[in-house]
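**Q** Provided below for reference: sequence and predicted model.
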Amino acid sequence: VTDLMAELRNVEQSEKAEAGQLINTLKTELSDAIAKTGEALRAAALAAEIRRQKKYNPTLPARDAVGSYHPITLVQRELEEIFSSMGFTIEDYPEIVDDYHCFEALNIPKHHPARDMQDTYYIENGQLLKTHTSAAQNYIMRKYGAPLRAIFPGRCFRNEAIDACHENTFFQMEGIMIDENISISNLIYFMKTMLSEVFRRDVKVRLRPGFFPFVEPGFELDINCLICGGKGCPSCKNSGWLELCPCGMIHPNVLKAGGIDTDRYTGFAFGLGLTRLAMMKFGVKDIRDFNGGSLAALSQFVSE
């Protein structure tokens, strides 16, 4: 269905409305059929289990359920250990922020699309739900100054359509390193080292030029899809690659806003997608499974 929706752009304008209605009808019918089939299978499995049990004593105490960490929490804790070993401090930051820290302090002008209501959840008194963990950069710079190594994980919110690889609520981990003579080569080496530690193996990555107002130059770091081995699947939109991490050299305007001497210091920043990283690490094909509430599904993951 997702592929059919993507193909709508190739349909004649006069036929798009009818084609869209047909696809939505198909989507509804498929969802209903899958739900009914799933319910029937669960009922059949329960009936088979009851028949298989020769004796059942309802007075016996139930077995205690052993709790487990959410897979995103497992990935976050593992990353925190890796970054701590590299000398990074771990910071927390609120989910409700103001316009200055989320946009202005990051060199994002007022006309930038990120400020549009289609992308950002605005609330009362000019505040908003943070759209990225970069909102903490200015606060962290002013708190510690330079030199600085810090990460700040958190939950972010964007008004996006939900599909197999996008959610409107997701987790990121921002990282910044500021010191004398920091360059792009430091950024590339650092990212490769970090990812090899996370996945316990060599992974293929690629850097694509990307525009982000708070870094210059900016890059998109993609990872070869570990779910399909780069062959193409719904998680990577059949491209073989999954966008994982925007990164780049921190823009001088952002450093100045954070009180950093740009004549002496440079730095890099990156924004890891914890949700997508967990998908790759645990082979989860649909990002929506993380918020599905199925304890049976979520409790199967363990850290290495």
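**A** Done, it's in.

**Q** use CA for all of it now, contacts and neighbours both
**A** Noted.

**Q** tell me who's in contact with Arg51.
**A** Applying C-alpha atoms under 8 Å, 6 or more residues apart in numbering to Arg51 gives no contacts.

**Q** that one is in what secondary structure piece?
**A** helix 13-52 (DSSP states H and E).

**Q** quick check: next helix or strand after that helix?
**A** Next along the chain after helix 13-52, taking DSSP H and E as the criterion, comes helix 71-85.

**Q** can you give me the offset of that next one from its chain's centre?
**A** The chain centroid and the centroid of helix 71-85 are separated by 14 Å under C-alpha atoms, centre = their mean, to the nearest Å.

**Q** same check on stretch 176-191?
**A** Relative to its parent chain, stretch 176-191 has a centroid offset of 22 Å by C-alpha atoms, centre = their mean.

**Q** give me the distance between the two termini of that stretch.
**A** 12 Å (C-alpha to C-alpha, to the nearest Å).

**Q** list the buried ones in it?
**A** Under the neighbour-count criterion of 16 or more other C-alpha atoms under 10 Å, stretch 176-191 has Ile176, Met177, Ile178, Leu187, Met191 buried.

**Q** stretch 28-40 now?
**A** Buried, per 16+ other C-alpha under 10 Å, within stretch 28-40: nothing.

**Q** ok, now stretch 220-230?
**A** For stretch 220-230, by 16+ other C-alpha under 10 Å, it's Glu220, Leu221, Asp222, Ile223, Asn224, Cys225, Leu226, Ile227, Cys228, Gly230.

**Q** list the contacts of stretch 241-255.
**A** In contact with stretch 241-255 (C-alpha under 8 Å, 6+ apart) are residues 105-107, 138, 141, 183-184, 187, 210, 213-225, 230, 232, 235-236, 261-262, 266-273, 276-277.

**Q** which of those fall in helices?
**A** Using DSSP state H, the members of these that fall in helices are Asn138, Met141, Ile184, Leu187, Arg276, Leu277.

**Q** for the last one, give its distance to Pro234.
**A** Right, the one you point to is Leu277. Leu277 is 16 Å from Pro234, where distance means C-alpha to C-alpha.

**Q** with the fifth one instead?
**A** Going from Arg276 to Pro234 by C-alpha to C-alpha gives 13 Å.

**Q** mutual contacts of those two, please.
**A** Residues touching both Arg276 and Pro234 by C-alpha under 8 Å, 6+ apart: Cys165.

**Q** more neighbours: which of these two?
**A** Arg276 (25 against 17; other C-alpha atoms under 10 Å).

**Q** put this next to the previous one:
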Amino acid sequence: MEEKLQSIEETATNEVKEAADLEELEELRIKYLGKNGEVTEILQNIGDLPPEQRPVVGKLGNKLKSKLENVIAERKEELKQAAKKERLKKERIDVTLTGRKDNLGSKHPLTQVIDEISEIFLGLGFGIVEGPEVEKDYYNFEALNIPKTHPARDMQDSFYISEDILLRTHTSPVQVRTMEETEVPIRIIAPGRVYRVDEVDANHSPVFHQVEGLMIDQNISFSDLKGILIKVVKELFGEDRKVRFRPSYFPFTEPSAEVDVSCALCGGEGCSTCSDTGWLEILGSGMVHPRVLEMSGLDPNEVSGFAFGMGVERIAILKYGITDIRRFYENDIRFLKQF
């Protein structure tokens, strides 16, 4: 048995010192010192030896076990240090190499336009209010003077979740909620995402963005609406751009007007971009309908106000000369890098 222990000592020591990696070293530890290892079995079976051999074998076995544990620990540390050096060698930075430019991101063009519009209205004393995208039918239609039987419902095919719940088709519900919850005077804009059932093409998307605005106070008139919108349009498109108001119809405003800006490409002379009219439509507006004020708990004999709404994609298309609305949603890095 003594010769066997000596043989194991020589073999195990050599194998441990020649272990190429930590995985191989662990296999050797299990082979000799594991639960069923060679040294462990000898120590476990000492009771089967003659009484006079037990103390000798026990002493030699424990001594061998301790030695192997030390040899394995030393080799383990050597392998760790070697692995560390190898890793550092691979990760070494060559300071003589040409530097690599970081690819920094930027805000999406739609976010940039929303931020620009918001900054303009903040400068005019407006606050920013948000509301739910999953909206009640009442706030999306009925409270805006669009009852279930109103023909204007045909203008906006909607994504209904239930009979009374839908994805909002505009951010106007935010205006209604604000009138219900806020004391006059009110001066807010409501940017956000909206949804309508549209086929995807160069000019339409079932998901797009709006910025709508509302101002309610005593003695608010259409001239206030014109003054603010002309200021905003010139801030967005330049002081040299002309602004035109055209009579229109919206169920929630009366009187109502579409707002056009002179075409930047032709200077108002007429071209293919503006369909030879010299004008580009950018938003709708009007004085808040008395019925809408009443349904929101306001007295139309005491207060008045105006509302407006603009499509963010429409503004971005006109500002940057983009020809296809789908570009905003395709995540093409070549397109986004331009902004």
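**A** Sure thing, it's come through. In this text, all values refer to a predicted model and were calculated from it rather than measured experimentally.

**Q** out of the buried residues of stretch 176-191 of the first structure, which two sit at the greatest distance?
**A** Ile178 and Met191 (15.2 Å; C-alpha to C-alpha).

**Q** ok, back up a step: which single one of the buried residues of stretch 220-230 of the first structure is nearest to Ser196 of the first structure?
**A** Using C-alpha to C-alpha, these come closest to Ser196 of the first structure at Ile223, 11.4 Å.

**Q** so which of the buried residues of stretch 176-191 of the first structure belong to helices?
**A** Using DSSP H, those in helices are Leu187, Met191.

**Q** and Ile146 of the second structure, what's its match in the first structure?
**A** Matched by TM-score structural alignment, Ile146 of the second structure corresponds to Ile108 in the first structure.

**Q** revised request: answer the last question for Gly238 of the second structure.
**A** Matched to the first structure by TM-score structural alignment, Gly238 of the second structure sits across from Arg200.

**Q** now do the contacts for its match.
**A** Arg200 of the first structure touches nothing, counting by C-alpha under 8 Å, 6+ apart.

**Q** any idea how far it is from Gln76 of the first structure?
**A** Distance of Arg200 of the first structure to Gln76 of the first structure, given as C-alpha to C-alpha: 15 Å.

**Q** Gly126 of the first structure: neighbour count?
**A** 10.

**Q** chain neighbours aside, what residue packs nearest to the counterpart of it in the second structure?
**A** For Gly126 of the first structure, the aligned position in the second structure is Asp164, judged by TM-score structural alignment. Of all residues not flanking Asp164 of the second structure in the chain, Asp137 sits nearest, at 5.0 Å (C-alpha to C-alpha, 6 or more residues apart in numbering).

**Q** cool, Leu106 of the first structure as well?
**A** Nearest non-adjacent residue to Leu106 of the first structure (C-alpha to C-alpha, 6+ apart): Phe214, at 5.0 Å.

**Q** what lines up with the one you found in the second structure?
**A** Alignment note (TM-score structural alignment): Phe214 of the first structure maps to Phe252 of the second structure.

**Q** likewise Glu29 of the first structure?
**A** So, by TM-score structural alignment, Glu29 of the first structure is left unmatched.

**Q** give me the residue at the spatial middle of the first structure.
**A** With distances taken as C-alpha atoms, centre = their mean, the residue of the first structure nearest its centroid is Gly273 (3.2 Å).

**Q** so that residue sits right up against Gln172, yeah?
**A** Yes - shown here, Gly273 of the first structure and Gln172 form a contact pair, counting by C-alpha atoms under 8 Å, at 4.6 Å.

**Q** need the contact list for the aligned partner of Asn138 of the first structure in the second structure.
**A** Under the alignment (TM-score structural alignment), Asn138 of the first structure pairs with Val176 in the second structure. Val176 of the second structure makes contact with Tyr139, Ala143, Leu144, Ser296, according to C-alpha under 8 Å, 6+ apart.

**Q** by neighbours, which of those wins?
**A** Leu144 (24 neighbours).

**Q** which bit of the first structure covers the longest helix seen in the second structure?
**A** Using DSSP H, we find that the single longest helix of the second structure is helix 54-91. Alignment of helix 54-91 of the second structure against the first structure: no match, by TM-score structural alignment.

**Q** just stretch 194-205 of the second structure next, same as before
**A** Going by TM-score structural alignment, stretch 194-205 of the second structure sits over residues 156-167 in the first structure.

**Q** and the end-to-end length of the matching stretch?
**A** 10 Å.

**Q** what's the distance between His70 of the first structure and Ala278 of the first structure?
**A** 10 Å.

**Q** same question for Ser134 of the first structure.
**A** Distance, Ser134 of the first structure to Ala278 of the first structure, by C-alpha to C-alpha: 20 Å.

**Q** ok, now Gly292 of the first structure?
**A** Distance of Gly292 of the first structure to Ala278 of the first structure, computed by C-alpha to C-alpha: 15 Å.

**Q** and those two? Which one has more around it.
**A** Taking other C-alpha under 10 Å, Gly292 of the first structure and Ala278 do not tie; Ala278 has more neighbours (20 against 10).

**Q** map the more buried one across to the second structure for me.
**A** Using TM-score structural alignment as the criterion, the counterpart of Ala278 of the first structure in the second structure is Ala316.

**Q** and if you look at Met249 of the first structure?
**A** Under the alignment (TM-score structural alignment), Met249 of the first structure pairs with Met287 in the second structure.

**Q** now that match. Nearest residue, chain neighbours left out?
**A** Met287 of the second structure sits nearest to Phe306 (C-alpha to C-alpha, 6+ apart), 4.1 Å away.

**Q** the one you found: how many residues sit nearby?
**A** Applying other C-alpha under 10 Å, we find 25 residues neighbouring Phe306 of the second structure.

**Q** same question for Gly125 of the second structure.
**A** Number of residues near Gly125 of the second structure (other C-alpha under 10 Å) recorded here: 9.

**Q** since that was my last question, I'll sign off now.
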